[in-house]
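# Here is a sequence together with a model predicted from it:
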Amino acid sequence: MSATGPTLPVLGGRRPSHRERVVEALRAALIAGELRPGEVYSAPGLAARFGVSATPVREAMLDLVREGLVDTVPNKGFRVTAVSERQLDEYTHVRSLIEIPTTAQLAATADTDALRALRPVAEEIVASALAGDLIAYVDADLRFHLGLLELAGNAHLVEVVRDLRRRSRLYGLTALVEQGRLQASAEEHLEILDALLARDERAVRAVMTRHLGHVRGLWAAPGPVKPPR
């Protein structure tokens, strides 16, 4: 997290409502591992952390309850649901089956201007990594990859990947920031764009494979990683 606290994300393409921004910020904090599984968080406490009032936080957490990301704890707040190592492996495996070939195919099909329009988002990812703002990093990373997938013209595919990303956890991001290693992963987004603009499908596939490998490698929770069965 940056020294000035978490940054409420900006959703691409339109001005989001305050509630939507709070929901996305809380979801990004979950994915980044800043809100830990098993911990109970109160709406007032989270509101103070994000610099907003308690009402939109409470409403946002109820949205996350419906998504299965948190549970309500009567008279206390909300408990973050745990995700097993096996589940994380499976999510990443399915993502790789979808995202790597779909993104690689864009080297032949994607509109050049549409690809160039994603460069500011890729640069935002790098800036967030340098600032150590994990919530902004996760939000921009989501917008970048879903933005690429949208260019394939399959809305259902985009929603499947969006759901998988929301359910994932990247517990190792904080350690990467402390070690100064997150920037290298962030810059891979620019590599992906450059390879797409060069119409080099093989290079796109190679960078995407390396990039997604970080999800259960560099970014994984401590412990051995078992391949999906």
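Cool, the structure landed.
# going forward, measure contacts and count neighbours with C-alpha atoms only.
Will do.
# can you give me the helices for the chain?
18-31, 43-50, 54-66, 85-109, 112-116, 119-131, 134-150, 155-167, 173-179, 182-197, 201-213 (DSSP state H).
# In addition, the following structure is provided for comparison:
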Amino acid sequence: MEQAGPLGAHVSTGPGVPEVRTGTVRVPARQRAMDVDRERGVTAAGAGAGARGEHTHSEPPIPRTRAEGARPVVQRASVRGQILDALRTALVAGELAPGEVYSAPALGERFGVSATPVREAMQQLALEGAVEVVPNRGFRVVQRGTRELAELAEIRALIEVPVMLRLARTVPAARWAELRPLAEATVRAASSGCRATYAECDRAFHRAVLALAGNRQLVQIADDLHRRAQWPLVGGPVSRGRADLLADAAEHTALLDALIAEDLTVVQSLAREHFAGGC
């Protein structure tokens, strides 16, 4: 059975099909009006949502996250950035399923904004390789298998392990000790069982370690590879279990202990095991 869904689309409500639940990111009235005017201008030029053919009637349901109800008011200058962050979180959490197509208008309804900032954010995700443009429909979430994950882990190990070993020889123990709060933050995030929260803390720890090398390009490239490694696998579980996240987080603290102790053998062993685990 189909009925009008909260995204302004027809949503299947038959047996076994969850209903669409939406969370709203409230945008100030002035910004909303500007977005609407901008959308009308695009439509008048023949390139609006209708002209693009971004249909919403057959899209999969988009679950509401627990954090959406407490999301702060979106400010005009950061609408696109906040939507991009929200989409990245939904991607890591598995709310945007691999292989599914989502339109900017439907996602805009979810966040309470026009399709324009959503479309811009999705274009950025397309540049990052998270989604691909589907002409006249929207954006499809990429499908990844275990082979791609293994390849990403191999590349990360080739980049980060030698850097960590070099830093272990040159960075004083006091500097490593300053990273203890970041390592502990990954443990707390893992304890929550939220993969999206853990993903952010995980990347923050690795960025801080690599930043000690003083090479911003290195940090940026490594972080991009890390982000891609966190996307869900097609046909795989939506998220790793809490026990798996805790094991990954424990490796952070153990690695930090080895770096402080300047134990190069343990640093190399832990680093390689860490990347082999895909984190």
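On my side now, so go ahead. Predicted model only: the values in this text are computed from it and were never measured.
# Kindly provide the TM-score of these chains.
Remark: TM-score between the superposed chains equals 0.73 [TM-score structural alignment, normalised by the length of the first structure]; 207 aligned residues with a C-alpha RMSD of 3.2 Å.
# Among the helices of the first structure, which comes closest to G5 of the first structure?
Among the helices of the first structure, the nearest to G5 of the first structure by C-alpha to C-alpha is helix 43-50 (7.2 Å).
# Which strands or helices does the closest one pack on?
helix 54-66 (3 or more C-alpha pairs under 8 Å, 6 or more residues apart in numbering; DSSP states H and E).
# What about the equivalent of L264 of the second structure over in the first structure, how many residues nearby?
The alignment partner of L264 of the second structure in the first structure, by TM-score structural alignment, is E201. Counted with other C-alpha atoms under 10 Å, residues neighbouring E201 of the first structure total 18.
# Map R66 of the first structure across to the second structure for me.
Match for R66 of the first structure (TM-score structural alignment): L127.
# To clarify, my last question referred to G147 of the first structure.
Match for G147 of the first structure (TM-score structural alignment): A208.
# Neighbours of the closest residue to its match other than its chain neighbours, how many?
Excluding the flanking residues, the one nearest A208 of the second structure by C-alpha to C-alpha, 6 or more residues apart in numbering is L179, at 7.3 Å. For L179 of the second structure, the neighbour count with other C-alpha under 10 Å is 16.
# which residues does L179 of the second structure contact?
F205, A208, V209, L256 (C-alpha atoms under 8 Å, 6 or more residues apart in numbering).
# Report how many residues lie close to Q217 of the second structure.
Q217 of the second structure, neighbours per other C-alpha under 10 Å, totals 10.
# what does R49 of the first structure give?
R49 of the first structure, neighbours per other C-alpha under 10 Å, totals 11.
# Distance check, it against A110 of the first structure.
40 Å (C-alpha to C-alpha, to the nearest Å).
# Now do the same for the residue nearest to A208 of the second structure: its match in the first structure.
Under TM-score structural alignment, L179 of the second structure pairs with L118 in the first structure.
# With R169 of the second structure instead?
So R169 of the second structure corresponds to A108, using TM-score structural alignment.
# Over to Q217 of the second structure?
So, by TM-score structural alignment, Q217 of the second structure is matched to H156.
# So which bit of the first structure is stretch 33-41 of the second structure matched to?
Stretch 33-41 of the second structure maps onto no residues of the first structure, going by TM-score structural alignment.
# show me the contacts for the alignment partner in the second structure of A136 of the first structure.
Here A136 of the first structure is matched to T197 in the second structure, going by TM-score structural alignment. Taking C-alpha under 8 Å, 6+ apart, we find T197 of the second structure in contact with A189.
# Could you do D71 of the first structure as well?
V65, F78, R79, V80, T81.
# which one of those is nearest L88 of the first structure?
T81 (13.2 Å).
# which residue lines up with R66 of the second structure in the first structure?
Aligned by TM-score structural alignment, R66 of the second structure pairs with T4 of the first structure.
# count of residues packed around the match of G147 of the first structure?
15.
# Also A258 of the second structure?
19.
# That one and S269 touch, don't they?
No. A258 of the second structure is not in contact with S269 according to C-alpha atoms under 8 Å; the separation is 10.2 Å.
# hmm, back to that, quick one, what contacts the match of R169 of the second structure?
Per C-alpha under 8 Å, 6+ apart, neighbours of A108 of the first structure: R199, E201.
# What's the separation between it and L115 of the first structure?
Counting by C-alpha to C-alpha - A108 of the first structure and L115 of the first structure are separated by 12 Å.
# Which residue is most remote from the mean position of the first structure?
Relative to the centre of the first structure, the most outlying C-alpha is that of N75, 30.4 Å out, by C-alpha atoms, centre = their mean.
# Tell me how far that one lies from I192 of the first structure.
In terms of C-alpha to C-alpha, N75 of the first structure sits 47 Å off from I192 of the first structure.
# can you check A107 of the first structure too?
For A107 of the first structure, the distance to I192 of the first structure - C-alpha to C-alpha - is 10 Å.
# between those two, what contacts are shared?
V204.
# and the gap between the match of A136 of the first structure and A271 of the second structure?
Counting by C-alpha to C-alpha, the gap from T197 of the second structure to A271 of the second structure is 22 Å.
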